[in-house]
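Student: Everything below, folded, please.
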Amino acid sequence: MSKVSLPRHVHRVVSRGREYFYYQEGRGTPHAGERIRLPDDPQTPEFWQAVRQAQGTFGPTPTDTIGALIDAFEVSWETRQRKISRGTQAHYRRNLQPARKAWGDLPARELRPRHVDALVRKIGAEKPGAANNVLDALRALVAWATGPADRLSHDPTQGVERFAKGEGHRPWTQEQLDYAEKHFTGMVRRFYFLSRYTGQRISDVVRLNPNDEDEGGFSLSQKKTGVKPWCPIFPELEAEMATWERRPGPYLLQEHGKSIGKPFSTNQMWKAFDRERKKHPILEGAVPHGLRANAVIRLRGEGYTAMLISDMVGMSVEMVEHYCRHADRKASGQAVLRGLREQTDDTIVKRWKSGKQK
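Tutor: Predicted coordinates for the structure are as follows:
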């Protein structure tokens, strides 16, 4: 069975154990278009060339353009020895769109670092994070194309610089954490506790369910990366979970509207959180991803190494250190200050009330 993500209007038919592919607009409706047979292997350039022709792009379709290179890159994901998660695929697909739009019909061999640099700078003028994502996706494309795929003989991203990292998502202040714990109710409260004490992304928190519990922790493959951390269920979260009814399915189910009782999507959970946040001015600027930072900072403060935290949260060591940098510096500075105070206390000469030295 083919696992390639097929474009719109392309459907797969299995007959007598064989796969066949067809292009047909409006299939199954009174306005169905012509049914066009496609090549058997959706992992070949010929298949995608036939799709374009069926879509109305007549004549020979170039196979050496940036657009064709991106198409071939996307097709390759399903045959990699090291699988690329669906979340990463969506990330690449989304961040290669600016390149497809800018150079889709241009020969790939003519793309140069100056072109990539110009695109990255243009995007980064307003959205440096988005520009870095585009550059990272292009580098992944180039690494594949200049490797065993042998579709490109040079690196058009060479020397192109990423924008400096911002401070990232800010952790919630202690006042915000205390306020949320005191005032949040219902599913938003559950979401808050799960996020704060597991350090997982929204896309993973909304999927957590009793089946993910594993001997005192959670074991769940992350949607974005495919990494499978083991998150301890800390006493604070355990006490909160003890108040939840035990039932099959995700811990988080919608409470209002037509979808009541159904699981949250990532976007629906964000909207529910945002509605609650708007009710409380003290939570201005607080975002769910900030709780991910709170989780790793808390663990770092308890003496765990970045490597151990990486295993527990499923975050790279680099990102753990990135989130903890402010807390580490503050803790170091406070340790120095305590040392100075202790040193000063030891050298103070105390006096009797009469004014004489002890």
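
Student: can we go C-alpha only for contacts and neighbour counts from here?
Tutor: Fine.

Student: what residues does stretch 108-128 touch?
Tutor: Stretch 108-128 is contacted by residues 64-66, 69, 130-132, 134-135, 152-161, 163-164 when judged by Cα atoms under 8 Å, 6 or more residues apart in numbering.

Student: Among the residues you listed, which are located in helices?
Tutor: 66, 69, 130-132, 134-135 (DSSP state H).

Student: Only whichever of the contacts of stretch 108-128 are buried, select them in PyMOL.
Tutor: Buried members of the contacts of stretch 108-128, defined by 16 or more other Cα atoms under 10 Å, are picked up in PyMOL with:
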select buried, resi 65+66+69+131+132+134+135+152+154+155+156+157+160+163
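
Student: How much space separates T185 from L38?
Tutor: 54 Å (Cα to Cα, to the nearest Å).

Student: Which one's more surrounded, the two?
Tutor: Neighbours per residue (other Cα atoms under 10 Å) separate T185 from L38, with L38 holding more: 21 against 13.

Student: Quick check, that one in contact with A50.
Tutor: Yes. The criterion here is Cα atoms under 8 Å, and L38 meets it with A50 at 6.3 Å.

Student: To check against the first, give me the structure of this:
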Amino acid sequence: MARKSKSGLLYVKTTTSKGHRYWYFDTGTLDARGKKVFARLPSISDKAAFGTAYAAMLGHRTRRMNAAGALTLANVIALYRKSQRYTSLAAGSKRIYDIYLSELERMLGMGPANEITRGDIVLMVDKRADQPAAANMLLKVTRAMFKWARSRGHVTADPCTDIDLNDLGEHQPWPDDLLAEALAADDPQVRLAVHLLYFTAQRIGDVVAMKFGDIKEGSLFVRQQKTGKELDIPVHKSLAAELAKSGRQIGPILINDRGKPVSVAFLRGRLQKWAKTRGKEIVPHGLRKNAVMALLEADCTVAQTAAISGQTLQMVEHYAKQRDQKRLAKGAIAKWENGG
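Tutor: Down below sits the predicted model:
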């Protein structure tokens, strides 16, 4: 039941301070931390000003309640998918958002959008506890959608406030012996995929999208799906030799046994299965780190390395701090022993 003040007015509360009485209207909205937002009303002694302000606030609250009550979370997700915020996403990001928006709709879509609580989001994320990376992406996409919805007035609070992401650590590079074995693997699909991932330092989605037509005058053109950044990457001689073994000059570079383009999920599974038979747990993205480390250890500058990987200078510098200390130390001692 709506709260009334002592005067019988809906959604009004009063406080007394230093002998003065103040009147506040409960707007029916919540701030980012879920606390009620109250608006100051004029002094009730000025009946005209008080009545005008109260009527306006009551009208706004009633209209907002009617609109919010009609919107389910599924309705808000549908509006978000039409928004500029969503449609301007890169193709790769949009595919990821679609996966998790669909999951959010499946789990909470029938609920009133304005009544989704922090507890609902925490429970949804915790149900993914066995897949911490997926749980993080679900939370990130949900947070982005609610931030947009709140900015448009479709909801009044952000139920994702103060929910921590899982600590995932970092993707680890492949062990040197496993990388060497993969680059010489008997399986031509594994061998070619690893050559592309390693010698271009690109994400798996960008590698899957590569075509022979993207190679011109010794350079491979890449438009990164996640960032939209355009790169011209000179083809490493080892990659050129591996590409020549395919005997093809048209179409996608990576194909399955039926000659069809491979998907990211297929290629990731193929590489992980290959590594698992050798007692290793890997992620294809680790090869991006292998590549960056190799470039840095070849005395490439941070800027040169970033020109290949397409990463920010800050990210490459972060990798630079983690270069193979043992290898660098061995080289330093060798220089020292040789007199500098």
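
Student: Need the TM-score between these chains.
Tutor: In this superposition the chains share a TM-score of 0.66, using TM-score structural alignment, normalised by the length of structure 2; 273 aligned residues with a Cα RMSD of 3.7 Å.

Student: all helices of structure 1, in order?
Tutor: Assigned by DSSP H, the helices in structure 1 fall at 45-54, 66-76, 86-95, 97-103, 113-124, 128-145, 174-183, 186-198, 202-205, 235-241, 266-277, 288-301, 306-313, 317-347.

Student: mind checking which of the ones you listed is nearest D212 of structure 1?
Tutor: Closest of the helices of structure 1 to D212 of structure 1 is helix 202-205, at 11.0 Å (criterion: Cα to Cα).

Student: what's the mean gap between the closest one and the aligned bit of structure 2?
Tutor: Helix 202-205 of structure 1 differs from its equivalent in structure 2 by a mean of 2.6 Å after superposition (mean Cα distance after the TM-score superposition for structure 1).

Student: What is the corresponding segment of structure 2 for that helix?
Tutor: When structure 2 is aligned by TM-score structural alignment, the counterpart of helix 202-205 of structure 1 is residues 204-207.

Student: List the contacts of the matching stretch.
Tutor: Contacts of stretch 204-207 of structure 2 (Cα under 8 Å, 6+ apart): 92, 193, 196-197, 222-225, 264, 268, 284-285.

Student: same thing but 7 Å
Tutor: The contact list for stretch 204-207 of structure 2, computed with Cα atoms under 7 Å, 6 or more residues apart in numbering, reads 196-197, 224-225, 264, 284-285.

Student: quick one: which of those residues is most hemmed in?
Tutor: L196 (28 neighbours).

Student: Please report the distance of that residue from E217 of structure 2.
Tutor: Counting by Cα to Cα, the gap from L196 of structure 2 to E217 of structure 2 is 17 Å.

Student: what do we get in structure 1 for P261 of structure 2?
Tutor: When structure 1 is aligned by TM-score structural alignment, P261 of structure 2 is paired with P263.

Student: Quick check: closest non-adjacent residue to its match.
Tutor: Of all residues not flanking P263 of structure 1 in the chain, L253 sits nearest, at 4.6 Å (Cα to Cα, 6 or more residues apart in numbering).

Student: ditto for Y24 of structure 2
Tutor: R40 (4.6 Å).

Student: quick one: contacts for the one you found?
Tutor: Contacts of R40 of structure 2 by Cα under 7 Å, 6+ apart are 23-25.

Student: cutoff 10 Å now
Tutor: 12-14, 22-26, 53-54 (Cα atoms under 10 Å, 6 or more residues apart in numbering).

Student: Find the nearest non-adjacent residue to P107 of structure 1, please.
Tutor: Among residues not flanking P107 of structure 1 along the chain, T65 sits closest, at 4.2 Å (Cα to Cα, 6+ apart).

Student: Please say which position in structure 2 the one you found maps to.
Tutor: Here T65 of structure 1 is matched to T72 in structure 2, going by TM-score structural alignment.

Student: how close does that match sit to N290 of structure 2?
Tutor: 46 Å.
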